[in-house]
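S.K.: Sequence and predicted structure are below.
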Amino acid sequence: MAKSKSPDMTKGNITAQLLLFFFPILLGTFFQQLYNTADAVIVGQNVGKLGLAAVGGTTSTLINLFIGIFVGLSSGFSVIISQHFGAKNHRLVSECVHTAIMFSLIVGIVVSILGAIFSKTMLSYMNVPEDIMPMAIPYLQIYFLGLAPNLIYNMGAGLLRAVSDSKTPLIFLIISCFINIILDILLIKYMGMGVVGAAVATVTSQVVSAILVIVVLSRRKDALRLFIRKLHINFSELRKMVSIGTAAGMQSAMYTIANILIQASINTLGTDTIAAFTAYGKIDTLFWMTIQSLGISVTTFTGQNFGYGNKERVKKGIIHGMILSVVITGIVMLLLKLFGRSIYTLFTNDKSVLDIGTAMLNFMVVAFPTYITIEIFSGSLRGIGDSWIPMIMTASGVCVLRIRWIIVMVPKYPNIFTILWAYPLSWITTSILFIIYMFLFSKMRRWLKDNIY
């Protein structure tokens, strides 16, 4: 087996390595969000606020539920592969690669079929207004039918990042993003296909990114090389990867389920509020894609150094990750406070939607710092395979609290700000739980102190 050319995160300047790994992930996430946002922008400008509400809001939340579960599962694959890579065990890296791609293919086909069949039922349960349903149903069905390539790409990108290659997935996303935007303009603006055109454009771009990731994996000269004819399931490694990934997948699912209840509450406030919340969901991704990209960087860094057995480097990586997250969050907050309303005008010029959306954004931006600890601590804990307790804390602090808040408080005070308060309250509570766990009870603390592994 040829020696891997991927960067080795077990040595070198910590901050520099985190940033070098972070920026390609950030740019990749930006382009991933850009082709989703392009749908909303082009639909909003050419179809109107009903189309904007149809391609975002409820449909986006449902799509994120399924993709989030799988991305969470794939994070378990990335953790195990990064540990094997750090330990220089090329045979097990290869076993995990073939298992991961086969697993994503099977799951993708099953979810695509079931999602397309039950799209209308899911939308009905979420109180989607009747005037939006004729657009939302075909958009969601087409998106589900093209979900398998999305899952294959996400798994392949996770495998590359596990061995410190965050640049290649970035290139794929840039290509697929421009394909999506070009098709959006062609199908929506010039061919008048509306939200169906948006769905077709997105699915086509995802097919391209899936093909690219398979081709690159097949041409690598190291342990990550993929042989299509050798695709199989190694159940021993699959159990390890799924054990870690299931916790992350459940955590993502619980986040989204809580957000589904929030979306269902927002759906009762009218089309203007739904459209405003849809655009807000695209705008605040500037924060989420930065903080989550840094979390992925910390996970990979921790996983490789844990596999290598370097305790001091793991500890410093967490500290450097926290410092970087504070600085980055501050920059994002400033940008959104200064230019938030201007960004909203990319989606719509409807004054009512702009007023509601700007008020949402100004409220939420100041709460962003309360989430930092959750992302960095959970990322580092996941890097050493400690994922179940963080998942339980997230379920308690985020999901249960949000659901309880929506059920109890929103009926008493049915307005958008009552709904939005569910976010900062849950972030603060969960951050406190993570701080207590990390410093008093976690496997990380015991490993750093006693080297129990």
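M.R.: Alright, I've got the coordinates.
S.K.: alpha carbons only for contacts and neighbour counts from here, please
M.R.: OK.
S.K.: Distance check, the most centrally placed residue in the chain against residue 104.
M.R.: Compute the mean C-alpha point of the chain, and by C-alpha atoms, centre = their mean the closest residue is residue 68, 6.0 Å away. Distance of residue 68 to residue 104, computed by C-alpha to C-alpha, to the nearest Å: 13 Å.
S.K.: what does residue 5 give?
M.R.: Per C-alpha to C-alpha, residue 5 is found 25 Å from residue 104.
S.K.: who's more crowded, the two?
M.R.: residue 104 (22 against 12; other C-alpha atoms under 10 Å).
S.K.: Grab the nearest non-local neighbour of that one.
M.R.: With C-alpha to C-alpha, 6 or more residues apart in numbering as the criterion, residue 104 has its nearest non-adjacent residue at 5.6 Å, and that residue is residue 152.
S.K.: can you map out the helices along the stretch 1-150 of the chain?
M.R.: Assignment of helices within the stretch 1-150 of the chain using DSSP state H, counting those that start in this stretch yields the ranges 14-46, 49-55, 57-86, 90-117, 119-125, 133-145, 147-162.
S.K.: Contact partners for residue 285?
M.R.: residue 33 (C-alpha atoms under 8 Å, 6 or more residues apart in numbering).
S.K.: make it 10 Å
M.R.: By C-alpha atoms under 10 Å, 6 or more residues apart in numbering, the contact list for residue 285 reads 29, 30, 33, 34, 37, 291, 292.
S.K.: Could you look up the SS state of the nearest residue to residue 27 once chain neighbours are set aside?
M.R.: Excluding the flanking residues, the one nearest residue 27 by C-alpha to C-alpha, 6+ apart is residue 170, at 6.5 Å. Here residue 170 is recorded as helix under DSSP: H, G, I helix; E, B strand; the rest coil.
S.K.: before we go on, here's another structure to hold up against the first:
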Amino acid sequence: MKKNIDLTQGRILGPLMRFTLPIMAALVLQTLYGAVDLLVVGQFASPASVSAVATGSQVLYSLTVIITGLAMGVTILIGQQFGQRKEEEIGNTVGAGICLFAVLSLILTGIMLIMTPVFVRLLKAPPEAFDYTVQYVMICSAGILFIAAYNTLGSIFRGMGDARTPLIAVLIACIANIGLDLLFVAVFKMGAAGAALATILAQACSVILSLLIIRKRGLIFPFSRKQIRFNKTIILRIIKMGAPCALQDLLVSISFLAITAIVNQLGVIASAGVGVAEKLCGFIMLVPSSYTQSMSAYVAQNIGAGLKKRAKKGLYYGMLTSFCFGIIMSYFAFFHGETLSRVFAKDSAVILASAEYLKGYAIDTLLVSFLFCFIGYFNGCGSTTFVMVQGLVGAFGVRIPVSYLMSKAAEVSLFHIALATPCSTVVQIILCLSYFRWKNSKNFTVKTS
């Protein structure tokens, strides 16, 4: 029980930060886990392999967001059950979630094994990197089952206020991936294929060892194998809450894939440069992303306990602390982009391209401190349909059109293309603020089922 934080009682800021920081650490490791592929390939392989891993990672990220978005439904449902002190119902939710994600992972694996060449072609991967990209994605797709297992475990424990167990899982994966990447890429010279193989083996190690840790430690709620079944009622509730998040995350990811396709037409240097920048952006965005997850669980617990005012206070604390972190991240992204880019690339042209793109993201780092907390708040309230709508407006109404227009300018600048993201965030914040004020003016009631 010590690892679980009851977010419905006592002070707000202290428990919220104790819950958020392990999530932040887990996201750091998870991003490092994905970035190690690009880091090692960037140091020991060709620019074509760097482009392949960069583009392939975008494809795999689109798959991952489907799983993580749907897993948000599990987090919200368990968080509300935990806040209502209905621990006996959590086991049924866990069992239904396991069945749901097992089937989903098998479907996604089948799709990727058939459609990967089509997806890579749509992304307009540079000709010299096309075969490497297909190879990387095909191999990584074999590990979708492990991605689903990790995210299912994480969603369960975050819903109960336990951010440490997911941290252990991703720590195991990160350590394994670093070692295997160095072995396959640096020693065996396997390039992008070696990085992909290292990724799926590390994922498998993480899931297996995490399950052993959970088995030894035990669970705080009643659970048996009989509860692992297709409970139609619970699965529909998970889908109802998680599907809008999954769809929003998927379509937002597609918008970034569209930007990748736009940039890929500018050549292999631009492609590799933006790929490096996107990996760095993964680290830069860790703070607001961690607040999305922690805020979702925090609000879900308090909504389940009927503490709406406490939920709103948590939102304000989250925005304030997230913005303080955002200032630091923005400074390094804008003024030290070249230094950061050298971590993942050694080609000077790629480094300059990456640094130029990062300057646009530096602005967005400040803005998402507010947006991501709003998203977490609405997720916890169960207003996931609105979260989906505002995400789609930002992605397809602003981000893609602005990126396309910037790419057609007389003098194309990666900085100007990157500005499409903060432009989108501004519009989304306006939508969130308007919805928040409208909901509170109506003194709305939140449905917990």
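M.R.: Happy to help now that I have it. Since the structure is predicted, the reported quantities are computational estimates derived from the model, not experimental observations.
S.K.: Just the TM-score for the two chains, thanks.
M.R.: In this superposition the chains share a TM-score of 0.94, using TM-score structural alignment, normalised by the length of the second structure; 446 aligned residues with a C-alpha RMSD of 1.9 Å.
S.K.: Quick check: closest non-adjacent residue to the residue nearest to the centre of the first structure.
M.R.: In space, and not counting its chain neighbours, residue 68 of the first structure is closest to residue 252: 5.4 Å by C-alpha to C-alpha, 6+ apart.
S.K.: That neighbour matches what in the second structure?
M.R.: Aligning on TM-score structural alignment places residue 252 of the first structure opposite residue 249 in the second structure.
S.K.: Same check on residue 119 of the first structure?
M.R.: Matched by TM-score structural alignment, residue 119 of the first structure corresponds to residue 116 in the second structure.
S.K.: got it, and residue 12 of the first structure?
M.R.: Checking TM-score structural alignment: residue 12 of the first structure goes with residue 10.
S.K.: quick one: its match and residue 320 of the second structure, what's the gap?
M.R.: 19 Å.
S.K.: More neighbours: the two, which one.
M.R.: Comparing residue 10 of the second structure with residue 320 by other C-alpha under 10 Å, the one with more neighbours is residue 320, at 14 against 9.
S.K.: Next, the buried residues of whichever strand or helix holds the more buried one.
M.R.: Using DSSP states H and E, residue 320 of the second structure falls within helix 308-335. Residues of helix 308-335 of the second structure classed as buried: 308, 310-311, 314-315, 318-319, 321-323, 325-327, 329-334 (neighbour count, 16 or more other C-alpha atoms under 10 Å).
S.K.: So what does the residue nearest to residue 104 of the first structure match up with in the second structure?
M.R.: Aligned by TM-score structural alignment, residue 152 of the first structure pairs with residue 149 of the second structure.
S.K.: try residue 404 of the first structure
M.R.: Matched to the second structure by TM-score structural alignment, residue 404 of the first structure sits across from residue 401.
S.K.: swap in residue 207 of the first structure?
M.R.: Looks like residue 207 of the first structure aligns to residue 204 there (TM-score structural alignment).
S.K.: Distance-wise, check the closest residue to its match other than its chain neighbours relative to residue 253 of the second structure.
M.R.: The shortest distance from residue 204 of the second structure to any non-neighbouring residue, by C-alpha to C-alpha, 6+ apart, is to residue 146 (5.9 Å). Here the criterion is C-alpha to C-alpha. By it, residue 146 of the second structure lies 21 Å from residue 253 of the second structure.
S.K.: Residue 435 of the second structure now?
M.R.: If you measure residue 435 of the second structure against residue 253 of the second structure using C-alpha to C-alpha, the figure is 23 Å.
S.K.: Return the residues in contact with residue 32 of the first structure.
M.R.: By C-alpha under 10 Å, 6+ apart, the contact list for residue 32 of the first structure reads 26, 170, 172, 173, 174, 176, 177, 206, 289.
S.K.: Surely residue 294 of the first structure and residue 379 touch.
M.R.: Yes - under the criterion of C-alpha atoms under 10 Å, residue 294 of the first structure makes contact with residue 379 at 8.7 Å.
S.K.: mind listing what's buried in the helix or strand where residue 246 of the first structure lies?
M.R.: Using DSSP H and E, residue 246 of the first structure maps to helix 235-267. For helix 235-267 of the first structure, the neighbour count (16+ other C-alpha under 10 Å) marks 237-238, 241-267 as buried.
S.K.: The counterpart of residue 30 of the second structure in the first structure and residue 179 of the first structure, how far apart?
M.R.: Correspondence of residue 30 of the second structure to the first structure, assessed by TM-score structural alignment: residue 32. Residue 32 of the first structure sits at a distance of 12 Å from residue 179 of the first structure (criterion: C-alpha to C-alpha).
S.K.: Could you do residue 215 of the first structure as well?
M.R.: In terms of C-alpha to C-alpha, residue 215 of the first structure sits 18 Å off from residue 179 of the first structure.
S.K.: The two: which is more packed in?
M.R.: More crowded of residue 215 of the first structure and residue 179, by other C-alpha under 10 Å: residue 179, with 18 against 13.
S.K.: host element of that one?
M.R.: Judged by DSSP H and E, residue 179 of the first structure forms part of helix 167-184.
S.K.: Quick one: average offset of the helix or strand following that helix versus the second structure, please.
M.R.: Of the helices and strands lying after helix 167-184 of the first structure in sequence (DSSP H and E), the nearest is helix 194-219. If you overlay the two and look at helix 194-219 of the first structure, the average distance to its match in the second structure is 1.9 Å (mean C-alpha distance after the TM-score superposition for the first structure).
S.K.: likewise stretch 59-73 of the first structure?
M.R.: Average distance, stretch 59-73 of the first structure versus aligned residues of the second structure after superposition (mean C-alpha distance after the TM-score superposition for the first structure): 0.9 Å.
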